[in-house]
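In: I would like the atomic coordinates for the input below:
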Amino acid sequence: MSTLPTRAAKTIPNTIGLVVQHADGRVETRTVLFSEPTISGLEALQRSGLALELSGALVCRIGGTGCPSADCFCGCPAPFDPCFYWSYFNWNGHAWDFAAVGAGERQLHDGDVDGWRWSQGQPPDASAFTQLAVQRALAWLHTQQQADGSFPGFGVGATADAVIALAAANEKAADWRVGQGPSALAYLATQAGTFASSAAATGKLILAVAAADANPTDFGGINLLTRLATFADAGGRFGASNWDQAYAILALRASQAPIPHDAAGHLLAAQTTAGGWGFMPGDTAGVDSTALVMQALIAAGEPLNSPAMTQAVAFLHTQQNQDGGFPYQSPFPTSVSSTALALQGLLAVSDNPLAAGWTISNTTPFQALLAQQSAAGGFVGFSGPNDLFSTVSALPALVGKPLPLRGRQVALDHALTWLHSQQQADGSFGAPGQSADAVFAAVSGGQDPATWTQGGPSLLAYLASQAMTYTLSSTAAAGKLTLAALASRPDRAPNDFGGVNVGARVLDAFDPGSGQIGSSLFDHGFGLLAMSAQYAPGRWLSRAWLRQQQLANGGWELGSGWGADTNTTAVALQALLAAGEPADAASVQHGLTFLRQQQNPDGGFPYQKPCGYPACDATDVNSTAYVVQALVAAGHDPDGWAWSQHITATNQITLTLHTPLDALLARQSQDGGFAGFSGANDLYATVQAVPAVALRAQPLASRATWYYPGIRR
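Out: Now for the predicted structure:
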């Protein structure tokens, strides 16, 4: 994710926020620094660094969206309906107001926020302001990191909270550092042994490590799950406090480890007659403890509408202040950290904190939280208008994510463990195609498919035994097996895999006249991937043929008249890019635009929409995984703002950030498999999901070797 420029010196005291929403829904944000008392809205836009085309004071084009300056009203052809133009808005603290004057006339002061949207006069989405708020907070947080990778405050726990906050905002804690110093995650690794001295501390550390895509079973030389178990008794009780118990449960769920049968029961027994929880069993209930326990109980499997959760929500209602926010405990003033935790607790039980029932004085808890952010980006707290604890507490709530956060490494480890358990005695995973996909999964997860066995032949040995018949079944099969052979043994040419020159089988289907490979788009896509992985002659011609098959909407279709779909488009994009198509080429960008239009509000992708059979427009693991691989191939971050979505349907929660990776990870079962046609643990979905979760695109490996007819076997 991009990070905003930070305040460089006290001589530049003023900041203006800028939100730009493009026609395809993409949002760009900037913080503009200035030393004058005021600047105009147009000057702010000009100083943002965004590419502009102006016609006098009229804004014609921003960042490639809009009209050329020579024809600034090209979006409004006669009879002027529809009429698209760059609409100008100002943020009033709660919503976007249409600007009463033009950007050249409006004077902006420190802390003001302007919004632009290419539309028929509609304002930017409310979530666009959230993106600005998050990136402002991240920019300020960057200024607080220390040379050793840590964040100041209340010891190591401050850095653990910061890492959780970064993960919630889809930032990579392993990349956050000062200069060439250690990262925030590296700092935590050096402190793991001493910090993990209680169930709550160990649980919080596990949550941070898992969310940051690291391995809790081997972090800083410690198995944190083993350490956590030392604080548990035989009855599933961790430590003495409710926070010990809640953090332990959340950590076990984040690690996909079993939760002791009676663990949730200890928290349920500690619920007060008021409906909430205190720090210790028997303490007066408070907002922070209640919200944390709500998240833990839901993670442990407590039903959303159980009596305990209903009473907990009712307790939070009694604690809400007149400004819409929450205190640590009524009747104290609103606290950022308490409001943030309350939001996470409500989201955990699927209660919408943006609904009328949580709106007081025309202000939701979310708006009350946003009101506590300073122009510098931090949130108010004990240390002043920019408090680190408040800021890292606010970030997960700003993007609407309750604990625990899912991490890629934990997901990969458990997916591979489950997948390996599905291997058959002959070394296969049912059919050669699925077995080749299993090779891709194993290699993507850093494992050797030659070692995958159930006491008999290995996975690689099985595929070698099927090479002759499988490569003759289709060009896509020959291409896929060539890719699998290269991925599993990149130091060897695939000209003798099971006694077959599998790479040459692809060339058999290559038409040197047209450049087409095989008979379908999947044939051509996997064939071109295999040819590119071998640096085979003809791939340039095949690339040109594939470009010619792109439909007007930017996608590719499996067969003539079928209509573009996400799977075929994703394979086509990977093939084009592997064959040397530039990532900024019109064909690639047009394909990405098609995929963006197919994305669902939960961040995932369907096979196709609109479509002709039930549920084909719903998010599925296979389609989402294919698209993630295409995004990776194109250099896009499938966990970043550019591919984020917010649920906006009536009565649904609208503040939760969803990315394609979020959609994938949400569909992994506790067993490790991914959901598909056969249920919660579907083999086909899992083998496709693993490379995507690992952020690996095809081809996984390449080798410069050509196969001429004279050397085929």
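
In: Every contact and neighbour count from this point should use C-alpha atoms.
Out: Noted.

In: How are the strands of the stretch 1-150 of the chain distributed by residue range?
Out: 14-21, 27-34, 39-40, 52-55, 58-62, 65-66, 85-91, 96-98, 107-108, 113-119 (DSSP state E, counting those that start in this stretch).

In: could these go into TSV alongside distance to Ser488 and mean neighbour count?
Out: Converted to TSV, these look like this (distance: least, Cα to Cα, whole Å; neighbours: other Cα atoms under 10 Å):
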stretch	distance to Ser488	mean neighbour count
strand 14-21	44	24
strand 27-34	40	22
strand 39-40	59	17
strand 52-55	48	17
strand 58-62	46	22
strand 65-66	44	22
strand 85-91	51	24
strand 96-98	54	17
strand 107-108	59	19
strand 113-119	48	25
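
In: Helix, strand or coil: sort out the closest residue to Leu665 other than its chain neighbours for me.
Out: Closest residue to Leu665 apart from its sequence neighbours, by Cα to Cα, 6 or more residues apart in numbering: Arg406 at 6.8 Å. With DSSP: H, G, I helix; E, B strand; the rest coil as the basis, Arg406 sits in coil.

In: residue contacts, Arg406?
Out: If you count contacts by Cα atoms under 8 Å, 6 or more residues apart in numbering, Arg406 has them with Ala210, Ala211, Ala254, Leu665, Ala666.

In: Isn't the fourth one up against Ala411?
Out: Yes: between Leu665 and Ala411 there is a contact at 7.2 Å, judged by Cα atoms under 8 Å.

In: out of the two, which sits in the busier spot?
Out: Counted by other Cα atoms under 10 Å, Leu665 and Ala411 do not tie: Ala411 has more neighbours, with 28 against 20.

In: a helix runs through that one, doesn't it?
Out: Yes: under three-state DSSP, Ala411 falls within a helix.

In: of all the strands of the stretch 1-150 of the chain, which lies closest to Leu188?
Out: Smallest distance to Leu188 across the strands of the stretch 1-150 of the chain (Cα to Cα): 30.4 Å, for strand 27-34.

In: quick one more, to check against the first:
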Amino acid sequence: MTQLRVFGMLKAFVAALFLVAIAAGAANNTTSQELQVALSGVADGFLSTTDAPIASAFDYLISCQNEDGGFGPKPESESDLKETSMAVISIAAIGKDPASYVKNGKSPVDYLRENHEGLSNLTNAEAHIGRYVVAMASSGLDPSNISGKDYVKILKGYCSPSGEVGKENYVWDDAWVLMGLAACNQSGSDEAKSALNHLRGLQTKKGGWTWNGGTEGIDPDTTSIILCALMSGGEENSSETVKKALGYLHSEQNQDGGFSSMGSNAATDGWAIMAINAADQNPRSWKSESKDPIDHLLSLQRKDGSIWWKKDSEGFSFEWTANGIIALTGGRMPPSV
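Out: The predicted structure follows:
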């Protein structure tokens, strides 16, 4: 019996159990979207929202919500737009409604809507606004009308005729703007197509990308976010561009299953797994020795549910946890594409 057939039988069996549970009223508090997320990864070795690592990671994420509805980088830390956007994307990615997470009468969606004017004051505003648009679109809102402001138009305005987005020599803003446009079903726009072609043209001979768009200093983090952006923008996962990039990621995988970027770490793991997911490959099949990327990312989770950068270094644990929830459940960035 083939592995594919076994996986298919397993998914069918689990689906049947869920249907029985729903009929019995045992799953009344679970949305159909959450069930779809849970079922989609069962046969592929991903985690479901009810598995302990995801449940505890999600609990940690929610513990960082404040009275204004927003999220900070740690429990009881001040809310900001970046962390709140990331929280909203992560919540929506696993089939939950961000607007339903209310504290003191405020949800994270309320926070993003009420504080959007602060986006233009942030360093690398293009990337922040791209992320913000992904968050609002993931929440089911129209980013072209946030309190009368058209953020889709703003994203398009960042795209030059050459395809360069925002500042020169920094490609992460290109990636976030392209993902923001894709999340709004604008990947067919001239601006998105131009940005996609520009990013594709920056690929190095080794298959990866550098953060500044050059040829030296290729890294798996940048390569992974650009892969996510390209495929959200319409790049076929069978294209030579994607194949070369995945080949580069393979070459950067360590024996512990993680990826090399100052040593294996959660930041790189999360983005790499999301890129692998977007390419419709199974990260469980990316074995190095006996370990895969999911194994390594899970090894960095703490007792409180947070995911640290490395076992002995916290880093920006909120970000790694938010991305980890998406990656470990089989998601991609942006989740809504």
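
In: Please work out the TM-score for the two chains.
Out: Here the TM-score for the pair of chains, by TM-score structural alignment, normalised by the length of structure 2, is 0.77; 286 aligned residues with a Cα RMSD of 2.7 Å.

In: who's in contact with Glu289 of structure 2?
Out: Glu289 of structure 2 neighbours (Cα under 8 Å, 6+ apart): Gln255, Asp256, Gly257.

In: anything in contact with each of Leu665 and Ala411 of structure 1?
Out: Val693.

In: I'd like the contacts of Arg406 of structure 1 laid out as TSV, including secondary structure and distance to Tyr85 of structure 1.
Out: Formatted as TSV, those follow (DSSP: H, G, I helix; E, B strand; the rest coil; distance: Cα to Cα, whole Å):
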residue	secondary structure	distance to Tyr85 of structure 1
Ala210	helix	44
Ala211	helix	41
Ala254	helix	46
Leu665	helix	38
Ala666	coil	38
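
In: In JSON lines: these, plus distance to Trp545 of structure 1.
Out: Compiled in JSON lines, the contacts of Arg406 of structure 1 are given as follows (distance: Cα to Cα, whole Å):
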{"residue": "Ala210", "distance to Trp545 of structure 1": "44"}
{"residue": "Ala211", "distance to Trp545 of structure 1": "43"}
{"residue": "Ala254", "distance to Trp545 of structure 1": "46"}
{"residue": "Leu665", "distance to Trp545 of structure 1": "35"}
{"residue": "Ala666", "distance to Trp545 of structure 1": "37"}
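
In: Looking at those, which is nearest Val399 of structure 1?
Out: Closest to Val399 of structure 1, out of all of those and judged by Cα to Cα, is Ala211, at 14.6 Å.

In: any idea how far the counterpart of Pro334 of structure 2 in structure 1 lies from Leu292 of structure 1?
Out: Matched to structure 1 by TM-score structural alignment, Pro334 of structure 2 sits across from Pro404. Distance of Pro404 of structure 1 to Leu292 of structure 1, given as Cα to Cα, to the nearest Å: 11 Å.

In: thinking again about what came up before, buried members of the contacts of Glu289 of structure 2 into PyMOL, please.
Out: The following PyMOL selection, which keeps only the buried ones among those, applies the criterion 16 or more other Cα atoms under 10 Å:
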select buried, resi 255+256+257
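
In: coming back round to it: please tell me I have it right and the match of Pro334 of structure 2 contacts Ala251.
Out: Yes: because the distance of 7.2 Å satisfies Cα under 8 Å, Pro404 of structure 1 is recorded as touching Ala251.

In: picking that back up, compare Pro404 and Leu292 of structure 1 (neighbour count), which wins?
Out: Neighbour count, other Cα under 10 Å: between Pro404 of structure 1 and Leu292, Pro404 has more, with 26 against 23.

In: who's in contact with that one?
Out: Counting by Cα under 8 Å, 6+ apart, Pro404 of structure 1 has contacts Leu207, Ala211, Leu250, Ala251, Arg253, Ala254, Gln295, Ala299.

In: Any buried residues in stretch 285-303 of structure 2, and which?
Out: For stretch 285-303 of structure 2, using 16+ other Cα under 10 Å, the buried residues are Trp286, Lys287, Lys291, Asp292, Pro293, Ile294, Asp295, His296, Leu297, Leu298, Leu300, Gln301.

In: same thing with stretch 157-176 of structure 2?
Out: Using 16+ other Cα under 10 Å as the test for burial, stretch 157-176 of structure 2 gives 158-159, 163-166, 170-176.

In: Tell me which residue of structure 1 matches up with Ala278 of structure 2.
Out: Using TM-score structural alignment, the equivalent of Ala278 of structure 2 in structure 1 is Ala348.

In: just Ala55 of structure 2 next, same as before
Out: Counting by TM-score structural alignment, the partner of Ala55 of structure 2 is Gln135.

In: Tally up the residues packed near that match, please.
Out: 23.

In: just the one 10 residues further on next, same as before
Out: Neighbours of Gln145 of structure 1 under the rule other Cα under 10 Å: 19.

In: I'd like to know how far it sits from Phe379 of structure 1.
Out: Counting by Cα to Cα - Gln145 of structure 1 and Phe379 of structure 1 are separated by 16 Å.

In: for Val506 of structure 1, what are its contacts?
Out: Contact analysis of Val506 of structure 1 by Cα under 8 Å, 6+ apart lists Thr475, Ala478, Gly479, Ile517, Gly527, Ala530, Met531.

In: Please disregard the earlier target; I meant Pro432 of structure 1.
Out: Counting by Cα under 8 Å, 6+ apart, the residues that Pro432 of structure 1 touches are Leu463, Gln466, Tyr470.

In: Could you point out which of the buried residues of stretch 157-176 of structure 2 is nearest to Ala26 of structure 2?
Out: Trp176 (39.7 Å).

In: Do I have it right that that closest one meets Ala135?
Out: No: taking contacts as Cα under 8 Å, Trp176 of structure 2 lies outside contact range of Ala135: 11.4 Å.

In: re earlier: okay, and which of the buried residues of stretch 285-303 of structure 2 map to helices?
Out: Secondary structure from DSSP state H places Pro293, Ile294, Asp295, His296, Leu297, Leu298 of these in helices.

In: Count residues in the vicinity of the residue mapped onto Glu126 of structure 2 from structure 1, would you?
Out: With TM-score structural alignment as the criterion, the equivalent of Glu126 of structure 2 in structure 1 is Ala199. When neighbours are counted by other Cα under 10 Å, Ala199 of structure 1 registers 28.

In: now Gln146 of structure 1
Out: Around Gln146 of structure 1 there are 16 other residues, counting by other Cα under 10 Å.
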